[in-house]
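**Q** Attaching a predicted model along with its sequence, questions to come.
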Amino acid sequence: MSVINQMLRDLEQRKQPEQTVEQPQFHAPEPSPWRQRVLIIIVLALLAAAGYWWFGVVSPAHQATSMKQTVPAEPVAPPAESRLLEALDAVEREAEHNAEPETVQKAQPSEQQAEATSELKAEPKQSETLAAAEPSAVVGANAQPAELSAQPEPTSKSTAVAIPAEPTVPAVATAPVVEPAAEPEPIASPAKIVKAPSKAQISHSPMSEQQVVQLQLNEARAFAANGRQGDAEATYRKLLKRDPKLVTARMELVALLTQQRQEGRALKVVDEGLRYLPTNAQLVTLKAQLLLSLGRADDAWKVLQVVNESQVQETGFFVIKAGLASQRNEFDVAYRNYSILAVREPNQGRWWLGKAISAEQTGHVMDAVEGYRRALTSTGLSAGSMRYAQHRLDLLGTQSHGEN
């Protein structure tokens, strides 16, 4: 049995090496300590770059924005309605601005301390090592004192970071200095503010009565010149209704109606004017002329008697009266009126002829001879009138020689 057992043991020992083949074991490679260090350095470099960007770019810009002072700009003409309100706001801003620099300088160190504290709590311990290795770069990037960068990280969460209550000398030195703003220009008193006109204003000066009359008179004349007789008559009547004593407008209306062969209506217009101006020589002469055109010579003669000859300047008045006096054989009146006409218009031969005839009828032979002679040397006589004047001159000359 012992032999058998020995053999069995031998067989088992022979089989055991074949069965117990060493299986390959795979073990994870142990990380190299240098690789971990390189990764840590890269992470710290990224954190340092982020801190540099934050404290070098974002934080100064934020501080400059918060400490930004309002400098009064050049006064621009604001709307007229809000100028007074802006003036009051400018006074309040000036009062707030004068008290602002000291407050900003006192509050600046505390803001930097708070940022430094939050950065120390957020960065791992390796950042302190990197900051210790390169102090100049960290100080230049963060603009913080060296004492804050060298402080050890707290070992536990319950450990409080000791931060001085008062800012250190470097922190105060690196804080931006706020320059006091220049004093704004004195603001005009609200009483002196001149309100700008919102829109262009056009002043309309009232027209005088004479200008209105002349305007309507020109309008009526334009209508008459363009053949618009109805519009012209309406404008003239409107003008006369405004002022019945306008002799010029009344005479032009009479002329307009006479051109239309409406002497009766024209005579009514003249009579309306004579109610306001009964001794006006122009209206009296015009009425006498209208009456003559209607064949009413006696009425025309009566109309002329109203006016005193010494107060008349109208030549037509003397012409009509002298002619009517000759027709009525009132040679004294004719001689007087022809004499006036001969003085006013000495080149008109008909006035001298009328004077000579009137003088001959009244027995003024010398005046008659002189009148006939002047009539022959003047203008405006027809051939028949000149033959008559020459005949009368020869006859009166012969008689005068016979008497002598």
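**A** In hand now; what should we look at?

**Q** When you work out contacts or count neighbours from here on, use the C-alpha atoms and nothing else.
**A** OK.

**Q** could you pull out the strands for the stretch 301-404 of the chain?
**A** With DSSP state E, counting those that start in this stretch applied, the stretch 301-404 of the chain shows no strands anywhere along its length.

**Q** you'd agree Arg265 is in a helix?
**A** Yes: counting by DSSP: H, G, I helix; E, B strand; the rest coil, Arg265 is located in a helix.

**Q** can you count the residues close to the closest residue to Ala266 other than its chain neighbours?
**A** Spatial nearest neighbour of Ala266, excluding adjacent residues (Cα to Cα, 6 or more residues apart in numbering): Val254 at 4.8 Å. Val254 has 26 neighbours, counted by other Cα atoms under 10 Å.

**Q** how far away is Val254 from Trp301?
**A** The gap separating Val254 from Trp301 is 20 Å, by Cα to Cα, to the nearest Å.

**Q** Confirm for me that the residue nearest to Ala266 is in contact with Asp271.
**A** No: contact criterion Cα atoms under 8 Å: Val254 and Asp271 do not qualify, at 10.9 Å.

**Q** From Gln327, how far off is Ser293?
**A** In this view, Ser293 and Gln327 are 16 Å apart by Cα to Cα.

**Q** contact partners of the helix or strand where Leu292 lies?
**A** Using DSSP states H and E, Leu292 sits within helix 281-293. With contact meaning Cα atoms under 8 Å, 6 or more residues apart in numbering, helix 281-293 is reached by 247, 251, 263, 267, 270-271, 273-274, 278, 297, 299-301, 303-304, 307, 312-314, 316-317, 320.

**Q** Out of the residues you listed, list just those in helices.
**A** Secondary structure from DSSP state H places 247, 251, 263, 267, 270-271, 273-274, 297, 299-301, 303-304, 316-317, 320 of the contacts of helix 281-293 in helices.

**Q** are any of those residues buried, and which?
**A** With burial judged by 16 or more other Cα atoms under 10 Å, the buried subset of these is 247, 251, 263, 267, 270-271, 273-274, 297, 300-301, 303-304, 316-317, 320.

**Q** take a look at this one as well, against the first:
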Amino acid sequence: MSIINKVLKDLDKRHQQSGSSGYQGSAVAPRRRSPIGTKLVVLLLFSIVVLALVFMSDEIGFGSDSTRANENSSEPQSVAEQPLNPQPLATTQQQPSDSQQPAEEDSAKPFELPEQIDTAAIARAKEANPVKAKVERTEPEADRQQNTKTTNDKGSFTKRSVNLSAAEIAERALRKARDAQSRGLFSDASDYFSDALDAKPDLHEARKEWAALEYGRGQLNKGLSILRDGLEAFPNAHSLRLLAASMLDKRGEAGSAKQLLMQRQPDPNEFKQYYQFMAELGQKLNDTALMSSSYRALVKVEPDKGRWHLGLALALRDTDPQAALRYFERAAQLVGNQATLEFIAQQIQQLRSQHETPTP
């Protein structure tokens, strides 16, 4: 508008100057222009100005779009964070209403991203970036937690190892000993058995397993020494005494085994295997007194077992034939094996024939 007004004022000033010159009359009056020519000139200038303004507005709009496109391509993160439909751009330059309408229509349209930018990719990047950032933030924290947990676990393990009771230490060592023995690591198993008994010496089953391990390795003396150490600390540990006597018997020392068993004798109702082994030792040693005492104890524990009655009858056959005959007859009633029954019948016949009184 300012350019058009300036042109119109310039034309009016020239027109006024030409008019004032005519009133003076000292010079030849210039030739006046026709109104039609003046209007054509004004219309031509107006058209040129309008075209220039339109061209300038297009240049400004294209430049802003190119600038925004370059910024978007160089910084995809910032574009992704901006809304896809920003507010219309406002222009501060005043323009004629007729020529400003195309520019206002262009600026009123929603801002469209250039075709070279993939809006879907930007949206995916916007969604993926927070996840990535979250992962990057949480990974160090997870590492710190893991390190703290490892440190705490190590600390708690150390603290717990200090506070372990003797029974717990022995149990762990015993478990390791059995595991090593199952894998054929006999030396390691022997060490673990020793650790278990050092922590809890009254583990008689563990002591027997250790002694049996040494016996199986050919270390009979070491096995007996392990059992004797237990008997010194626990004289009533009859299972240790029985195992030691069995080892002595297998080594051909039945007499030593008998002496070891006679030192302490448990209740037959609680440990009948102890008396059964003593009875077997009596047969090997031909010790009828040991046999009879052992079988009597077994008969009291299991009166309906024919094997004990037969053993007692054999023990009493030479020293008390009448009592032996009664026990043979009782064994015949309880034994079901045919060969054993035939043997019992022969013994009964012999005893009866020996003690029959001759007729005159």
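**A** Noted; the coordinates are in hand. Predicted, not measured: the structure shown is a model, and the values here were computed from it.

**Q** Give the buried residues for the helix holding Leu292 of structure 1.
**A** In terms of neighbour count (16+ other Cα under 10 Å), helix 281-293 of structure 1 has its buried residues at Ala281, Gln282, Leu283, Val284, Thr285, Leu286, Lys287, Ala288, Gln289, Leu290, Leu291, Leu292.

**Q** how close does the last one get to His97 of structure 1?
**A** Distance, Leu292 of structure 1 to His97 of structure 1, using Cα to Cα: 100 Å.

**Q** Also the third one?
**A** Noted for Leu283 of structure 1: a distance of 88 Å to His97 of structure 1, by Cα to Cα.

**Q** just the fifth one next, same as before
**A** In this structure, Thr285 of structure 1 and His97 of structure 1 are 92 Å apart, going by Cα to Cα.

**Q** Ok, the second one next?
**A** Relative to His97 of structure 1, Gln282 of structure 1 is positioned 87 Å away (criterion: Cα to Cα).

**Q** Who are the contact partners of the equivalent of Phe318 of structure 1 over in structure 2?
**A** For Phe318 of structure 1, the aligned position in structure 2 is Tyr275, judged by TM-score structural alignment. Going by Cα under 8 Å, 6+ apart, Tyr275 of structure 2 touches Pro268, Ser294, Tyr295, Ala297, Leu298.

**Q** Out of these, which is nearest to Leu316 of structure 2?
**A** Distances from Leu316 of structure 2 to these, taken as Cα to Cα, are shortest for Tyr295 (10.4 Å).

**Q** so the closest one touches Lys305, yeah?
**A** No: look at Tyr295 of structure 2 against Lys305 with Cα under 8 Å: they stay out of range, at 11.1 Å.

**Q** Comparing these two, which residue is more hemmed in?
**A** Comparing Tyr295 of structure 2 with Lys305 by other Cα under 10 Å, the one with more neighbours is Tyr295, at 25 against 16.

**Q** dump the residue contacts of that one.
**A** Counted by Cα under 8 Å, 6+ apart, Tyr295 of structure 2 has contacts Tyr275, Gln276, Ala279, Trp308, His309, Gly311, Leu312.

**Q** and if we set it to 7 Å?
**A** By Cα atoms under 7 Å, 6 or more residues apart in numbering, Tyr295 of structure 2 lies in contact with Ala279, Trp308, Gly311, Leu312.

**Q** now do Arg207 of structure 2
**A** Leu227.

**Q** again, only this time at 10 Å
**A** Phe193, Ser194, Ala196, Leu197, Pro201, Leu213, Gly223, Ile226, Leu227, Asp229, Gly230, Leu240 (Cα atoms under 10 Å, 6 or more residues apart in numbering).

**Q** What is the equivalent residue in structure 1 for the fourth one?
**A** When you say that, I think you mean Leu197 of structure 2. In structure 1, Leu197 of structure 2 lands on Leu240 (TM-score structural alignment).

**Q** tally of neighbours for the nearest residue to its match once chain neighbours are set aside?
**A** Take Leu240 of structure 1 and drop its neighbours on the chain: the residue closest to it by Cα to Cα, 6+ apart is Leu246, 6.5 Å away. Leu246 of structure 1 is flanked by 15 other residues according to other Cα under 10 Å.

**Q** pretty sure Leu246 of structure 1 is touching Val270, no?
**A** No: using Cα atoms under 10 Å, Leu246 of structure 1 makes no contact with Val270, being 11.5 Å away.

**Q** distance between the ends of stretch 231-242 of structure 2?
**A** 11 Å.

**Q** follow-up on the earlier one: tell me who's in contact with the residue nearest to Leu240 of structure 1.
**A** Counting by Cα under 10 Å, 6+ apart, Leu246 of structure 1 touches Val213, Leu239, Leu240, Gly273, Leu277.

**Q** possible to save those residues as JSON lines with distance to Gly397 of structure 1?
**A** Output for these, formatted as JSON lines (distance: Cα to Cα, whole Å):
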{"residue": "Val213", "distance to Gly397 of structure 1": "59"}
{"residue": "Leu239", "distance to Gly397 of structure 1": "59"}
{"residue": "Leu240", "distance to Gly397 of structure 1": "57"}
{"residue": "Gly273", "distance to Gly397 of structure 1": "50"}
{"residue": "Leu277", "distance to Gly397 of structure 1": "49"}
